[in-house]
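Colleague: My questions are about this predicted structure, shown below with the sequence.
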Amino acid sequence: MQSLLEKFRIKCVDINVIDELNSKPSEQNWTAFKNMIEPFCIHEAGKDEASAQRTENSRMITDSELEMFEEKSTLQVRLNELLQENSKSANLIIVSMPIARKEAVSDHLYMAWLDILTKNLPPTLLIRGNQKSVLTFYS
């Protein structure tokens, strides 16, 4: 990594490798995320009723959707925690934007991911990528 940064003429003093990404976020931050999305949730009392509501308002977040994307949601909360710990004093943070396929994730849940990812951070640039770490350069 150090040699790549030098090759791209990026001045860097410290390189921190973060390996705590897969641990659970703090209960306080997870609760804050749940409270943020609560006004946009449809709680499924019965499957038929929830399906009708979902069709009626396709942008709302259902319980089944929350369950299906729980891992991705916890990842966004955890990323925010790590960015706050390691990059709070940065002038600019550049992060890959989470990918959401149209019709697979509700609008409200996707926007909640973006909101929680960048919450209480310095200016943050979200880059649309393919969720793979790739550096391309010509020698």
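Modeller: Nice, thanks for sending it over.
Colleague: contacts, neighbours, all on C-alpha from now
Modeller: Fine.
Colleague: ok, Arg9 - contacts?
Modeller: Counting by C-alpha atoms under 8 Å, 6 or more residues apart in numbering, Arg9 touches no other residue.
Colleague: Quick check: it is in a helix.
Modeller: No - secondary structure of Arg9 (DSSP: H, G, I helix; E, B strand; the rest coil): coil, not part of a helix.
Colleague: Report the separation between it and Ser3.
Modeller: Distance of Arg9 to Ser3, computed by C-alpha to C-alpha, to the nearest Å: 10 Å.
Colleague: Take this one as well and set it beside the first:
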Amino acid sequence: MCTKRNWSSCKLRVFALANKRDELELEHRNMASLLAKFRIDYTDLQVVPDITAKPQESTQRFFDSLIADFRTEDKANTSDSVYVSDAELLAIKDKTNRHLRLRELLLEHSSEANMVVVTLPIPRKNIVSAPLYLAWLELLTKDMPPILLVRGNQTSVLTFYS
């Protein structure tokens, strides 16, 4: 992208999510090393430590409004992919909260960006219903600059030698 005139002067800021707050420096060094191995020039690298924090109430309300028309309490409809059941929400509550927090972080750090590249959430067949998955996508993209959602197929396409 940096070889194209439209994007050549853009800054690349990299945000990586950390699992453990006490290993931020190690995560930062590891990500910087990986970017260097692939010769990716970046302007800023930030490791985000609080992805598991509880989302704000306003973000939760926005998510609830997205799935309101698809909610059901009926246990018999859990196999029907046009409904979001209480059991489904409870089963993947942590993953949903992660997407809620990611929305907050995207709005905080990238709302003025020219383009944002985000890893596409992986849909799990027979685990995540279609309305819930689409609500996750809406969370990540609504009120944002252009977003490129990328997803691999778990096949390595780049090779580097250390």
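Modeller: In hand now; what should we look at? Just so you know, these numbers come straight off a predicted model, no measurement behind them.
Colleague: Overlap of the contact sets of Arg9 and Ser3 of the first structure?
Modeller: Joint contacts of Arg9 of the first structure and Ser3 (C-alpha under 8 Å, 6+ apart) do not exist.
Colleague: quick one: the lengthiest helix in the second structure aligns where in the first structure?
Modeller: In the second structure, taking DSSP state H as the definition, the longest helix is helix 93-110. Aligned using TM-score structural alignment, helix 93-110 of the second structure spans residues 70-87 in the first structure.
Colleague: For the matching stretch, give me the average deviation versus the second structure.
Modeller: Following the fit onto the second structure, the mean deviation recorded for stretch 70-87 of the first structure is 0.9 Å by mean C-alpha distance after the TM-score superposition for the first structure.
Colleague: For that stretch, report the contacting residues that lie outside it.
Modeller: Contacts of stretch 70-87 of the first structure (C-alpha under 8 Å, 6+ apart): 21-26, 29-30, 33, 93, 113-114, 116-121.
Colleague: Try it again at 6 Å.
Modeller: Contact with stretch 70-87 of the first structure is made by Pro25, Leu117, as judged by C-alpha atoms under 6 Å, 6 or more residues apart in numbering.
Colleague: List the buried residues in it.
Modeller: Within stretch 70-87 of the first structure, the residues scored as buried using 16 or more other C-alpha atoms under 10 Å are Ser73, Thr74, Leu75, Gln76, Val77, Arg78, Leu79, Asn80, Glu81, Leu82, Leu83, Gln84.
Colleague: Stretch 47-57 of the first structure now?
Modeller: So, applying 16+ other C-alpha under 10 Å, buried residues of stretch 47-57 of the first structure: Ala50, Gln53, Arg54.
Colleague: Just give me how far that stretch sits from the chain centre.
Modeller: 26 Å (C-alpha atoms, centre = their mean, to the nearest Å).
Colleague: got it, and stretch 48-68 of the second structure?
Modeller: The chain centre lies 13 Å from the centre of stretch 48-68 of the second structure; the measure is C-alpha atoms, centre = their mean.
Colleague: Please work out which residues of the first structure line up with it.
Modeller: Using TM-score structural alignment, stretch 48-68 of the second structure corresponds to residues 18-38 of the first structure.
Colleague: Could you do stretch 131-148 of the second structure as well?
Modeller: Going by TM-score structural alignment: stretch 131-148 of the second structure matches residues 108-125.
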